[in-house]
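Enquirer: sequence plus predicted model, see below.
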Amino acid sequence: MSGPDLAVPPLPLEPEVLIECPRFSMVKRRADGSVDFVSPLPCPYNYGSIPGLLSDDGDPLDAVVLGPRLSQGQRVRVPVVAVLGFIDAGKGDPKVVCGTHPMTSSERAGLERFFRVYALFKRGLHRVRGDVPDTRFVGWLREGP
């Protein structure tokens, strides 16, 4: 049996990102607007997905947009600056990081901290639901355009 697939489909230099969770929100929504996850802490990033591209979990490919708060439902085209590896419920769930400038070392460290903590909360949610799958931050799959 093979492990989770962390492969990322070919990405345009500036993908269109649908914002599902504006920066500082506590509710992560799916592309259809339904609630996916309620966080005990506000998300420090704009979080969404890239319509038309799927990850191993069958959901649209997740994306983080650095910078100021954007509105839920807003669609933006922003350059890819990195891709980080994440496994959720045993499936590959990479995150495409987009921004108007290369990541700073503090942005990089902040993303690592955020997704390590996010994994802890998601594991707890899975346990509450009676499941104990592999959920964790894997590391950087790609940095730079």
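Expert: Here it is on my side, so go on. No experiment lies behind these values; they were computed from the predicted model shown.
Enquirer: only C-alpha atoms for contact and neighbour calcs from this point on.
Expert: OK.
Enquirer: mind listing the helices for the chain?
Expert: Per DSSP state H, the chain has helices spanning 105-128. These are given in chain order.
Enquirer: residues near G130, how many?
Expert: As a burial measure, the neighbour count of G130 was computed by other Cα atoms under 10 Å and equals 9.
Enquirer: same deal with V81?
Expert: Neighbours around V81, by other Cα under 10 Å: 21.
Enquirer: what's around the nearest residue to it once chain neighbours are set aside, how many residues?
Expert: Once its chain neighbours are removed from consideration, V81 has its nearest residue in G144; the separation is 4.8 Å (Cα to Cα, 6 or more residues apart in numbering). Residues contacting G144 under the criterion other Cα under 10 Å number 13.
Enquirer: let's bring in a second model and compare:
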Amino acid sequence: MSTLDRAGLRSVPALTEPPVVEVVIEVPRGSFLKRGSNGRVDFISPVPCPFNYGSVPGYIGLDGDLLDALVLGPRLSLGTRIRVKAWGAVIMTDGGFIDDKLVCSDVCPDAVQRQEILKFFYFYAKCKGVLNIWRGRAGRNACEGWCEAIQALGRARQRDDLLNQPPFD
């Protein structure tokens, strides 16, 4: 069972080993280009991405796309496939749909790192809301906070068709 720390974030239980997932990097840390899992540029950001961002090809999120994941640490190249521990997830609402973002790294992010990740996604949700209005897409956009990775994986569904991998090899 998890507990809340002083920042109101759920901590990862000390006795539980986090799940390990394969992540394909679509947006290297520091990049301004946001790509989708199909490899196409989705938009150009006014600020660089503060972490490696990609997807978990084995899972489909509630929004119908591959489950999103960010990988903390040094910059990874576009298309890198990495097996990494998922320590938690940011719960996003994008266009009215839950769009979880797994938070992955070799070591568990501390409370300060989790707070910084959440700050980024609160800002990101506001920017995505403006972008969705400009694109004519309806629905609420918000960062709903932090949850355990197993909860986000439980909301996603495993892919049956792993033959259709993202175009990055």
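Expert: Everything's here; your move. None of the values given here were measured: they were computed from a predicted structure.
Enquirer: tm score of chain vs chain?
Expert: The TM-score (TM-score structural alignment, normalised by the length of structure 1) is 0.87; 133 aligned residues with a Cα RMSD of 1.5 Å.
Enquirer: before we move on, the earlier item: how close does the residue nearest to V81 of structure 1 sit to R113 of structure 1?
Expert: Taking Cα to Cα, to the nearest Å as the criterion, G144 of structure 1 is separated from R113 of structure 1 by 19 Å.
Enquirer: identify the residue of structure 2 aligned to N46 of structure 1.
Expert: Per TM-score structural alignment, the equivalent position to N46 of structure 1 in structure 2 is N52.
Enquirer: before we move on, what about A109 of structure 1?
Expert: Using TM-score structural alignment, A109 of structure 1 pairs with Q115 in structure 2.
Enquirer: got a list of what P48 of structure 2 touches?
Expert: Remark: with contacts taken as Cα atoms under 8 Å, 6 or more residues apart in numbering, P48 of structure 2 is in contact with 29-32.
Enquirer: got a winner among these for most neighbours?
Expert: When neighbours are taken as other Cα under 10 Å, the top entry among the contacts of P48 of structure 2 is R29 (22 neighbours).
Enquirer: I'd like to know how far the equivalent of that one over in structure 1 sits from E107 of structure 1.
Expert: Under the alignment (TM-score structural alignment), R29 of structure 2 pairs with R23 in structure 1. Taking Cα to Cα as the measure, R23 of structure 1 and E107 of structure 1 are separated by 14 Å.
Enquirer: what are the boundaries of the strands in structure 2?
Expert: Counting by DSSP state E, structure 2 has these strands, from start to end: 20-27, 33-35, 41-44, 52-60, 66-71, 81-94, 97-98, 101-104, 142-147, 157-158.
Enquirer: F123 of structure 2 is nearest to which of the ones you listed?
Expert: Within these, the stretch nearest F123 of structure 2 is strand 142-147; the backing value is 8.5 Å (Cα to Cα).
Enquirer: what range does the closest one cover in structure 1?
Expert: With TM-score structural alignment applied, strand 142-147 of structure 2 matches the range 136-141 in structure 1.
Enquirer: report the distance from that stretch to the chain centre.
Expert: Centroid separation between stretch 136-141 of structure 1 and its chain, computed with Cα atoms, centre = their mean, to the nearest Å, is 11 Å.
Enquirer: hmm, who's touching that stretch?
Expert: Counting by Cα under 8 Å, 6+ apart, stretch 136-141 of structure 1 makes contact with 82-88, 112, 115-116, 119-120, all of which sit outside it.
Enquirer: of those residues, keep whichever come out buried.
Expert: If you count burial by 16 or more other Cα atoms under 10 Å, the buried members of the contacts of stretch 136-141 of structure 1 come out as 82-88, 112, 115-116, 119.
Enquirer: related to what we said a few turns ago, buried deepest among the strands of structure 2, which one?
Expert: Burial among the strands of structure 2, expressed as mean neighbours by mean count of other Cα atoms under 10 Å, is greatest for strand 101-104, which shows a mean of 28.
Enquirer: so who does the most centrally placed residue in structure 2 touch?
Expert: For structure 2, the residue sitting closest to the mean C-alpha position, by Cα atoms, centre = their mean, is K101 at 2.5 Å. Shown in contact with K101 of structure 2 (Cα under 8 Å, 6+ apart): 67-70, 89-92, 152.
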